[in-house]
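Q: show me the folded form of this:
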Amino acid sequence: MTASFKKPPPSLIYSVVSFPLPHILFVVFNRPKVLNCLCSDAQYELEELFAWYDTEPSLRCAVVTGAGRAFCTGADLKEWDQSNERKERGERDPRPLIPPSGFGGLSRRHGKKPVIAAVNGLAFGGGMEIVANLDLILAAKSAKFALPEAKRGVVAMAGSLPRLTRTIGRPRAMQMALTGRAVTADEAEKWGFVNIVVDDATSVELDVIDRPVVKKALEYATEIVQNSPDSVIISRAGVMSAWEDASAENSSRLLHETWGQALDEGENLREGVMAFVQKREPHWVNSKL
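A: Predicted structure coming up:
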């Protein structure tokens, strides 16, 4: 499948990439011995990967999960400690520890295409910051979510606090930020920041892609990629606009002004309407948006 890409995907050291189904990118955070904490290099390579994903016409949805028993437990604190030591000596880091698109290249990513989280275990700190900004969240029963930064004298500043406040409300966001207490998958579903909870994997040795939470995430991704890729991109933009900064009416106006003409002139709108009239399945083309 790689040969059909406009450009090959970037090479990764700390994560594993595959393409298990047509139009779907599958990413596994792959530092299980340290519970998938992400060093700075891991985050910058993920930022590059998701920038590539947004520009690759054949890809329409992504799924992320973690190897081992954690989704992601945040930053590499040893690296952070070394950075603090350099600052005390008056030295500067060659670049910020976190890239512009946020922790793991995801916690502040706006992007163009959807990303689904298949949370297989612990989503703590930066892992929770990633989850707070993804489009659909699926969790295994044993998954746990936490912002324990206050317990370490730091603050969750990679984008999750305002986003969680919008998603689950001030009291619950305050509870997570101020106590650092872990929230179970069932609680997270009741609070509204997890779409669905599924069974745990039957064995820790089970291949990542065979875990129930990953299988369910790939089912959701398959539903998404069966729809018009233009419609998916623009519908996501409409939700993101309202969630990020605009009133309902402003979001509607901006969505129409920004995307209306491109949608009307695109091949997929014509194909979708024609397929309905002709009582057949549509044959989508890769989005040119």
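
Q: contacts, neighbours, all on C-alpha from now
A: Noted.

Q: pretty sure A143 is touching E187, no?
A: No: between A143 and E187 there is no contact, the gap being 10.5 Å when judged by CA atoms under 8 Å.

Q: of those two, which one has the most company?
A: A direct count of neighbours by other CA atoms under 10 Å for A143 and E187 places A143 higher, at 25 against 14.

Q: quick one, what contacts that one?
A: Neighbouring residues of A143 by CA atoms under 8 Å, 6 or more residues apart in numbering: V119, N120, G121, L122, A123, T184, A185.

Q: if I look at it, how far off is Q261?
A: Using CA to CA, to the nearest Å, A143 is found at 43 Å from Q261.

Q: K33 now?
A: Distance of K33 to Q261, computed by CA to CA: 50 Å.

Q: what's the distance between the residue nearest to L38 when sequence neighbours are not counted and R109?
A: Excluding its sequence neighbours, the residue lying closest to L38 (CA to CA, 6 or more residues apart in numbering) is A75, at 5.1 Å. A75 sits 17 Å away from R109, going by CA to CA.

Q: alongside the first, I'd like the structure of this one:
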Amino acid sequence: MSFPAGITSPPPTVPNTLITFPAPQILLVTLNRPKQLNAIPTTSHPLFDALWRWYDGQPTLRCAILTGTGRAFCAGADLKQWNARNEQALSGLPPPPSDSNNGDAGASKMGVQSGFAGLSNRGGKKPVIAAVNGLCLGGGMEVVLNCDVILAAEDARFGLPEVKRGVIALAGALPRLVRTVGKQRAAEMALLGRHYTAAEMERWGVVNKD
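A: Alright, predicted model coming up:
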């Protein structure tokens, strides 16, 4: 891979993630697990954290864009990993140390304080734009709520379905959602777990433009 002038070091590698530079000052990060709806395994959160820290430290990069391939932006945590972990817990065996938590269940349990995909609780100094296509659920929704700008395709669908799995979104989304859409609408999203269109999210002030 060739890098734009001014890049001081290669970007950290994240599995199933494409890192490109559509313009010299722009970093494009594309989630690339289309068959898994771009679900993110727990082990990738520290790697994303390193990537966003690298971005903040590059003097020539001014903006980053996050998007996904296929029919989803990001469907949240990797459910196969989730189910395997639960089965292991039921068997009485402890989970591996690097995989002892639910990827959607709290930034402090992801190995990094920056949260899901290194973004849901990120406090970086440079802007990140979410370009949302298709499904944006669970951890994916938590990520976009901490992005600086959210652009959505007409087919984008947003939601926090954790309640349907008996868990709750604890990677940073709920306080931001309350501030953005109000307590009642935030409660509706968290308690019903349904999908919302890009147009609905634009009306509620979550999406900048659909």
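
Q: about what we covered before: hang on, the residue nearest to L38 of the first structure packs against C39?
A: Yes: using CA under 8 Å, A75 of the first structure makes contact with C39 at a distance of 6.1 Å.

Q: how about R179 of the second structure, what's its partner in the first structure?
A: By TM-score structural alignment, R179 of the second structure lines up with R166 in the first structure.

Q: check contacts around the aligned partner of P161 of the second structure in the first structure.
A: Counting by TM-score structural alignment, P161 of the second structure lines up with P148 in the first structure. The neighbourhood of P148 of the first structure, defined by CA under 8 Å, 6+ apart, consists of F124, G125, M176, A177, T179, G180, R181.

Q: rewinding a little: which position in the second structure pairs with the residue nearest to L38 of the first structure?
A: Using TM-score structural alignment, A75 of the first structure pairs with A77 in the second structure.

Q: quick one: its match and I40 of the second structure, what's the gap?
A: Distance of A77 of the second structure to I40 of the second structure, given as CA to CA: 5 Å.

Q: common neighbours of these two, please.
A: G103.

Q: what's the neighbour count on the equivalent of V17 of the first structure over in the second structure?
A: Counting by TM-score structural alignment, V17 of the first structure corresponds to I19 in the second structure. Neighbour count for I19 of the second structure, taken as other CA under 10 Å: 18.

Q: list the contacts of the helix or strand encompassing I19 of the second structure.
A: Applying DSSP states H and E as the criterion places I19 of the second structure in strand 17-23. Identification of contacts with strand 17-23 of the second structure by CA under 8 Å, 6+ apart yields F3, P4, L27, L28, V29, T30, L31, N32, R33.

Q: most neighbours, which of the residues you listed?
A: Neighbour counts for the contacts of strand 17-23 of the second structure, by other CA under 10 Å, peak at L31, which reaches 24 neighbours.

Q: for stretch 212-219 of the first structure, buried residues please.
A: Residues P212, V213, V214, K216, A217, L218 are the ones in stretch 212-219 of the first structure that count as buried (16 or more other CA atoms under 10 Å).

Q: any figure for the gap between the last one and P20 of the first structure?
A: So that's L218 of the first structure. L218 of the first structure is 9 Å from P20 of the first structure, by CA to CA.

Q: which residues in the first structure does stretch 28-47 of the second structure match up with?
A: Residues 26-45 of the first structure are where stretch 28-47 of the second structure lands when matched by TM-score structural alignment.

Q: that stretch: end-to-end distance?
A: Here the two ends of stretch 26-45 of the first structure are set 15 Å apart, with distance taken as CA to CA.

Q: can you verify T43 of the second structure is assigned to a helix?
A: Yes: under DSSP: H, G, I helix; E, B strand; the rest coil, T43 of the second structure falls within a helix.

Q: ok, then the element right after the strand or helix carrying L254 of the first structure?
A: Element membership of L254 of the first structure [criterion: DSSP H and E] is helix 248-265. Going down the chain from helix 248-265 of the first structure, the next helix or strand is helix 267-277, by DSSP H and E.

Q: just want the angle from that next one to helix 248-265.
A: With axes from the mean of the first three to the mean of the last three CA atoms, to 10 degrees applied, the angle from helix 267-277 of the first structure to helix 248-265 works out at 80 degrees.

Q: and helix 267-277 of the first structure, how far out from the chain's middle?
A: With CA atoms, centre = their mean, to the nearest Å as the basis, helix 267-277 of the first structure stands 30 Å off its chain's centre.

Q: flag every buried residue along stretch 159-169 of the second structure.
A: Across stretch 159-169 of the second structure, burial judged by 16+ other CA under 10 Å covers G159, L160, P161, E162, V163, I168, A169.

Q: any idea how far apart the tips of that stretch sit?
A: Span of stretch 159-169 of the second structure from end to end, CA to CA: 11 Å.

Q: stretch 86-102 of the first structure too?
A: 22 Å.

Q: in it, what's buried?
A: Result for stretch 86-102 of the first structure [16+ other CA under 10 Å]: buried residues L97, I98, P99, P100, S101, G102.

Q: and the fifth one, what's its match in the second structure?
A: Residue mapping for S101 of the first structure onto the second structure gives S114, with TM-score structural alignment as the criterion.
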